[in-house]
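no sequence on this one, just coordinates:
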């Protein structure tokens, strides 16, 4: 009888002990899952206002996607790349590519307009439907934290409008592409397809 009682006591205490250990870890696990940062790579832990309506947006919503981050301008020799960027976005969107546009007035004052003016120009002139955000500083000491991190990861800051950064599904910055690299250039397309 005492052997059975001892086994029963141990059988009762073991689950309680394990349950206590699990419960001790449960709040931390639950808290980690509740925090967007838990599943969001560091490079995406930034927020920007959406271009069209200034609504705050977290880049964590794009976690798990392949991202092409581009600083744009409406009055630049490279502005025609909007068309190619939209074509890339449309072609590969179903496979997980998202082009993200960040208008910037850093180069030659080629993006002087308001958010509404920029949004209207992009949509009406080039049919841009990929996500665009309000104007950002993309180089120098005032650069946004996202662009500071992109420059650090690649060793290159944008030298002009339409510089492109490619980020893989895990949030790793896999490359930077100069302004003169067209959206349909074989090297950029190959890098995107490899990341997809």
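All right, it came through fine. Source: prediction; values computed, not measured.

when you work out contacts or count neighbours from here on, use the C-alpha atoms and nothing else.
Noted.

contacts for the helix or strand where residue 188 lies?
Using DSSP states H and E, the element containing residue 188 is helix 186-195. For helix 186-195, the external contacting residues (Cα atoms under 8 Å, 6 or more residues apart in numbering) are 66, 97, 166, 168, 169, 177, 181, 183.

repeat that with 7 Å
Residues from elsewhere that reach helix 186-195 (Cα atoms under 7 Å, 6 or more residues apart in numbering): 66, 168.

ok, and here's another one to check against it:
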């Protein structure tokens, strides 16, 4: 199974096949509104606005597995993101990124790019995965790696020639 075979639900409950993003460079992030790293939303939004027309899609997946730092109410999540950071990139329903109920997307991401010492567990909110236009996971970034620090890697993938046919 590849990334484009997975469907996730947007924050409003609408199913969103990830095949919708086929041919884009993806930055997939597990996010949390009440996390001390939440100011990274500003950098993620900046990257999205700057590069979306070149094919960047930032996908935010709220997660409440780390110290209960995400709202229960999807409307509260949306309001937080919009009011505080002007987020316009897609935010999905809350997911588990570790444990028995791990969302299939995060199972795939962790299998493709395990963390240090091959450990597949996601350590905290704002772990980031960079996926190329062919749907291959290229890099995994620590929660403390800021959007600004990974911009160069994003730009490098955006500058690669688009595939002749993306299957």
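That came through, no problem. As the structure is a computational prediction, the values presented were derived from the model and not from experiment.

got a TM-score for the pair?
Overlay of the two chains. TM-score (TM-score structural alignment, normalised by the length of structure 2): 0.88; 153 aligned residues with a Cα RMSD of 1.1 Å.

returning to what we had before: gap between the helix holding residue 188 of structure 1 and the chain center?
18 Å (Cα atoms, centre = their mean, to the nearest Å).

if you count neighbours, what's buried in that helix?
Neighbour-count burial for helix 186-195 of structure 1 flags 188, 192, 195 (criterion: 16 or more other Cα atoms under 10 Å).

ok, now how distant is the most centrally placed residue in structure 2 from residue 133 of structure 2?
Structure 2 has residue 28 as the residue nearest its centroid, 1.7 Å off, counting by Cα atoms, centre = their mean. Distance, residue 28 of structure 2 to residue 133 of structure 2, by Cα to Cα, to the nearest Å: 13 Å.

same question for residue 81 of structure 2.
26 Å.

kindly report the same for residue 113 of structure 2.
Counting by Cα to Cα, the gap from residue 113 of structure 2 to residue 133 of structure 2 is 16 Å.

more neighbours: which of the two?
In terms of neighbours (other Cα atoms under 10 Å), residue 133 is the more surrounded of residue 113 of structure 2 and residue 133; the figures are 22 against 18.

residue 152 of structure 2 matches what in structure 1?
Using TM-score structural alignment, the equivalent of residue 152 of structure 2 in structure 1 is residue 190.

could you do residue 35 of structure 2 as well?
In structure 1, residue 35 of structure 2 lines up with residue 76, judged by TM-score structural alignment.

that match: how many residues sit nearby?
Look at residue 76 of structure 1: counted by other Cα under 10 Å, it has 17 neighbours.

just to be sure, it is in a helix?
No: looking at residue 76 of structure 1 with DSSP: H, G, I helix; E, B strand; the rest coil, it is coil, so not inside a helix.

show me which helix runs longest in structure 1.
Identified as the longest helix of structure 1 according to DSSP state H is helix 2-34.

helices or strands next to the following helix or strand past it in the packing?
Next in sequence after helix 2-34 of structure 1, counting helices and strands by DSSP H and E, comes strand 47-49. Strand 47-49 of structure 1 sits against strand 56-58, with contacts defined as 3 or more Cα pairs under 7 Å, 6 or more residues apart in numbering; DSSP states H and E.

ok, average deviation of the helix or strand following the strand it packs on from structure 2?
Using DSSP H and E, the next helix or strand after strand 56-58 of structure 1 towards the C-terminus is strand 66-72. Mean deviation of strand 66-72 of structure 1 relative to structure 2 after superposition (mean Cα distance after the TM-score superposition for structure 1): 0.2 Å.

what's the angle between the next helix-or-strand element following strand 66-72 of structure 1 and strand 66-72?
Using DSSP H and E, the helix or strand that follows strand 66-72 of structure 1 in sequence is helix 81-92. For helix 81-92 of structure 1 against strand 66-72, the angle by axes from the mean of the first three to the mean of the last three Cα atoms, to 10 degrees is 170 degrees.
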